[in-house]
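K.L.:
please find the sequence and the predicted model below.
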Amino acid sequence: MPNQHLDLMDRRILIELQANGRATNHEISERVGLSPSPCLRRIKALEKQGAIQRYVALVDPEVLGLSVSAFVRVRLSGQDDRHLAEFENAVAEFPEVMECYLMSGEADYQLRVLVSSLGNFEDFLRHKLTRISGVSQVTSSFALRPIVYRTALPIAS
């Protein structure tokens, strides 16, 4: 859904939902200055149009013992459609891969990988990532600590 289709009220609703996805329709309607029925209609329309993709709970990785965050750059031996699709299908199956981007520049892909230890990261590299056909180079960097981590998109209101 292109940005120009969102009016000010839609944007305000999205800001509220990003801040608290569990807020009730009544709470959202009060915060944005709209009565509950039209607010709910707008939320349903935003869901139907794909502006709202899904609702999730943000879980603290430290609580689950997932304290190692690595950024992994991957270069493939070939960049044809077959190699790209094979790599993308494989990494989509790895639960350790939190994000994967097709990149421009020196690396073909950038991944954010979350694991519980350096040993588990080594296992991930040796037994999963480097076994994907066509992977020719892997470079990893480890996050020491997060400085900025946002889940809410910057919506102009």
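P.N.:
All right, it came through fine. Since the structure is predicted, the reported quantities are computational estimates derived from the model, not experimental observations.
K.L.:
from here on, just use CA atoms for contacts and neighbour counts.
P.N.:
Noted.
K.L.:
can you get me a residue count around residue 112?
P.N.:
19 (other CA atoms under 10 Å).
K.L.:
next, it: secondary structure please.
P.N.:
Under DSSP: H, G, I helix; E, B strand; the rest coil, the three-state class of residue 112 is strand.
K.L.:
distance check, the closest residue to it other than its chain neighbours against residue 101.
P.N.:
Nearest non-adjacent residue to residue 112, counting by CA to CA, 6 or more residues apart in numbering: residue 71, 4.7 Å away. With distances taken as CA to CA, to the nearest Å, residue 71 is found 11 Å from residue 101.
K.L.:
what residues are shared contacts of those two?
P.N.:
Residues within reach of residue 71 and of residue 101 at once, by CA atoms under 8 Å, 6 or more residues apart in numbering, are 110, 111.
K.L.:
tell me where the longest helix sits in the protein.
P.N.:
If you go by DSSP state H, the chain has its longest helix at helix 36-49.
K.L.:
can you give me the buried ones in it?
P.N.:
Across helix 36-49, burial judged by 16 or more other CA atoms under 10 Å covers 36, 39, 40, 43, 46.
K.L.:
presented hereafter is structure B, for comparison with structure A:
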Amino acid sequence: MKLDNIDKRILRALQRDGRIQNVQLAREAGLSPSPCLRRVRLLEEAGVIKRYVAVLDGAKVGAGLSLFARVWFKAQDADTTNHFTNAIRDMPEVVECHIMAGECDALLRIVTADLASYRRFHADQLTRIESVQSVKTEVPMETVKLTHALPL
């Protein structure tokens, strides 16, 4: 789908506030409400807008610690990778999982309440995945930027 400037204005506004009223969205996009709503529906149907979510404050819901784990597999074959990805999908603490090209095989972003809960997760779940050879954890000292908005 080719996005024009109006589509991009709509998407920028929705990335800022997914609950924006259609009248306000139309005003920001430079449209009247009916054509604006039609465009939003087309963007949804085309899969440009995948879903709407609430962004939570992790500290206020018991998931205030965000860590990064670099994971190395015992082998690099498809079965090993598939076994790992299937196991990770069932772990709610893992909020991002990327299979990597480079030094490590996977990069995870993990959220937990604190270091003690991460240690339990690491020992009881992550390192018990059969395909995992080793895990190196990176602890960020400060989050300078965290956004869900894509540049348009």
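P.N.:
Good, I have the coordinates. Predicted model only: the values in this text are computed from it and were never measured.
K.L.:
tell me the secondary structure at the residue nearest to residue 112 of the first structure.
P.N.:
Residue 71 of the first structure is classified as strand under three-state DSSP.
K.L.:
the alignment partner in the second structure of it: neighbour count?
P.N.:
Matched to the second structure by TM-score structural alignment, residue 71 of the first structure sits across from residue 68. Neighbour count for residue 68 of the second structure, taken as other CA under 10 Å: 18.
K.L.:
do you know how far residue 68 of the second structure is from residue 136 of the second structure?
P.N.:
From residue 68 of the second structure to residue 136 of the second structure the distance is 8 Å (CA to CA).
K.L.:
OK, contacts around the residue nearest to residue 112 of the first structure?
P.N.:
Contact analysis of residue 71 of the first structure by CA under 8 Å, 6+ apart lists 110, 111, 112, 113, 140, 141, 142, 143.
K.L.:
change it to 7 Å
P.N.:
The contact partners of residue 71 of the first structure, by CA atoms under 7 Å, 6 or more residues apart in numbering, come to 110, 111, 112, 113, 140, 141, 142.
K.L.:
ok, so of those residues, who is nearest residue 24 of the first structure?
P.N.:
Distance to residue 24 of the first structure, by CA to CA, is smallest for residue 112 among those, at 32.8 Å.
K.L.:
so what does that closest one match up with in the second structure?
P.N.:
By TM-score structural alignment, residue 112 of the first structure lines up with residue 109.
K.L.:
what of residue 28 of the first structure?
P.N.:
So, by TM-score structural alignment, residue 28 of the first structure is matched to residue 25.
K.L.:
tell me which element that match is part of?
P.N.:
If you go by DSSP states H and E, residue 25 of the second structure is part of helix 22-29.
K.L.:
and the aligned residue in the second structure for residue 81 of the first structure, how many residues sit next to it?
P.N.:
By TM-score structural alignment, residue 81 of the first structure lines up with residue 78 in the second structure. Residue 78 of the second structure is flanked by 9 other residues according to other CA under 10 Å.
K.L.:
so which residue is dead centre in the second structure?
P.N.:
Using CA atoms, centre = their mean, the residue of the second structure that lies closest to the mean C-alpha position is residue 96, 5.5 Å off.
K.L.:
quick one: contacts for that one?
P.N.:
108, 109 are the contacts of residue 96 of the second structure under CA under 7 Å, 6+ apart.
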